[in-house]
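> all I have is the shape, not the residue letters:
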């Protein structure tokens, strides 16, 4: 997993009638027809497919990620309860394949929130009014933000600094680029020592008598 330290990127805001879209579920993030693969590459094609595609299959130029200035955005801003619905890990995979490594919203569905950390995506929860203000700036002429995980700050295009909270353990895992398996492997020597000691002290657990 790639470490997350700082990110300086344009931001794209998912809006509907001028307001941030709430309750964006995982089927909206990546529809079920794109779940036939276990590969993480190529999933950007299905990301927000029903939002970014017209009925005839052509790209919708009004969808934010189809606009030239937001096409390579690394930050996504959305409304409340982002990532709700089914627990599909393809959702963060598709975001990553698009190049999005930070999602800002007032709240996240629990499973999606956990899956973000397991895949190197930083989910930031901020008050609704702050998210709306950031979305407005993202739609302006200067829409570049800087995320500093170590300092836990967002620097807006206007130069303001906004602090965010994150659980310390998850912060360190992102900074070091460690998923659950990586964290376990970090304790490899301790695990090996425990296994050797257990084999000596309780040989019957290994299927052999004490010799």
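Nice, I can see it. Please read all numbers here as calculations on a predicted model, not as lab measurements. Numbers count the residues shown, from 1 in each chain.
> from here on, just use CA atoms for contacts and neighbour counts.
OK.
> so residue 132 makes contact with residue 20?
Yes: counting by CA atoms under 8 Å, residue 132 does reach residue 20; the two are 6.8 Å apart.
> now do the contacts for residue 131.
Counting by CA atoms under 8 Å, 6 or more residues apart in numbering, residue 131 makes contact with 77, 78, 79, 104, 105, 106.
> just send those back as TSV, with neighbour count too.
Compiled in TSV, those are given as follows (neighbours: other CA atoms under 10 Å):
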residue	neighbour count
77	23
78	27
79	24
104	24
105	25
106	20
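> out of the residues you listed, which is nearest to residue 5?
Set against residue 5, the nearest of those by CA to CA is residue 104 (16.2 Å).
> if I look at that closest one, how far off is residue 129?
12 Å (CA to CA, to the nearest Å).
> could you find the closest non-adjacent residue to the residue positioned nearest the centre of the chain?
In the chain, the residue lying closest to the centroid (CA atoms, centre = their mean) is residue 121, at 3.1 Å. Closest residue to residue 121 apart from its sequence neighbours, by CA to CA, 6 or more residues apart in numbering: residue 101 at 4.6 Å.
> which ones are touching that neighbour?
By CA under 8 Å, 6+ apart, residue 101 lies in contact with 74, 75, 95, 120, 121, 122.
> check it against this one:
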């Protein structure tokens, strides 16, 4: 998993509440078990017409936001079914941080396991960041995980909270497999000792 330390990039405004996982990645794209290739279908029904052409008014289709790395959205982001494909699609598109007033629990935890930093902030602070994001590609935000601060394009600093263990995992680039592999020597030692003490197992 990629480390998340400090990110400076374009923030895309998506002022919608209850953005569910079917909106993020519709069910017809859930056949794959690969984490790559889903970015093109992120927000598929909002991004494309029935003939496959882009809807020019959707934020991620606008030239200023095609390379957005931060997404600012509304309350209850990631609600709906517990599909891990949702953070896969977000990450594959290139978005590494999602900011909203609240998140669905399963989606929130899946983000951390896939190298995405979800940040929950009070509505008034999200509103401020939304206005900053609406300025376009010249308004670049900085998200500093180590300091737990967001800096707007105007230099205003907004602190945020994050669980210490989840922060450690993002800073070190550790998903569940990585956490296990970090203990590989201890696991090997335990298995060797267990095999000697209980050879019949």
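Sure thing, it's come through. Being a predicted model, the structure only gives us computed values, none of them experimental.
> picking that back up, just the contacts of residue 101 of structure 1: which are in helices?
residue 95 (DSSP state H).
> just give me the match in structure 2 for residue 183 of structure 1.
Aligning on TM-score structural alignment places residue 183 of structure 1 opposite residue 179 in structure 2.
> what about that match, helix or strand, and which?
Residue 179 of structure 2 belongs to helix 176-181 when elements are defined using DSSP states H and E.
> have a look at how far, on average, that helix is from structure 1.
Compared with structure 1 after the fit, helix 176-181 of structure 2 shows a mean deviation of 0.6 Å (mean CA distance after the TM-score superposition for structure 1).
> what helices or strands is that helix leaning on?
The contact analysis (3 or more CA pairs under 8 Å, 6 or more residues apart in numbering; DSSP states H and E) places helix 176-181 of structure 2 against no helix or strand.
> next secondary structure after it?
helix 184-197.
> show me what that next one is packed up against.
Using 3+ CA pairs under 8 Å, 6+ apart, helix 184-197 of structure 2 sits against no helix or strand.
> quick one: average offset of that helix versus structure 1, please.
Per aligned residue, helix 184-197 of structure 2 averages 1.6 Å (mean CA distance after the TM-score superposition for structure 1).
> what's in contact with that helix?
Under the contact criterion CA under 8 Å, 6+ apart, helix 184-197 of structure 2 has outside partners residue 201.
> now it, how far from the centre of its chain.
36 Å (CA atoms, centre = their mean, to the nearest Å).
> before we move on, what about stretch 99-115 of structure 1?
5 Å.
> in structure 2, what stretch matches that stretch?
By TM-score structural alignment, stretch 99-115 of structure 1 lines up with residues 94-110 in structure 2.
> does anything pack onto the longest strand along structure 1? Which helices or strands?
In structure 1, taking DSSP state E as the definition, the longest strand is strand 6-13. Helices and strands touching strand 6-13 of structure 1, by 3+ CA pairs under 8 Å, 6+ apart, are strand 75-77, helix 128-138, strand 144-148.
> pick the most deeply packed of these.
With neighbours defined as mean count of other CA atoms under 10 Å, the helices and strands packed on strand 6-13 of structure 1 peak in mean count at strand 75-77, which reaches a mean of 24.
> that one vs structure 2, mean deviation?
Averaged out, strand 75-77 of structure 1 is 0.4 Å away (mean CA distance after the TM-score superposition for structure 1).
> centre of the chain to that strand, how far?
For strand 75-77 of structure 1 - counting by CA atoms, centre = their mean - the centre lies 10 Å from the chain centre.
> contacts for it, please.
So strand 75-77 of structure 1 is in contact with 9-14, 20, 100-105, 131, 134-135, going by CA under 8 Å, 6+ apart.
> equivalent range in structure 2 for that strand?
Against structure 2, strand 75-77 of structure 1 falls on residues 70-72 (TM-score structural alignment).
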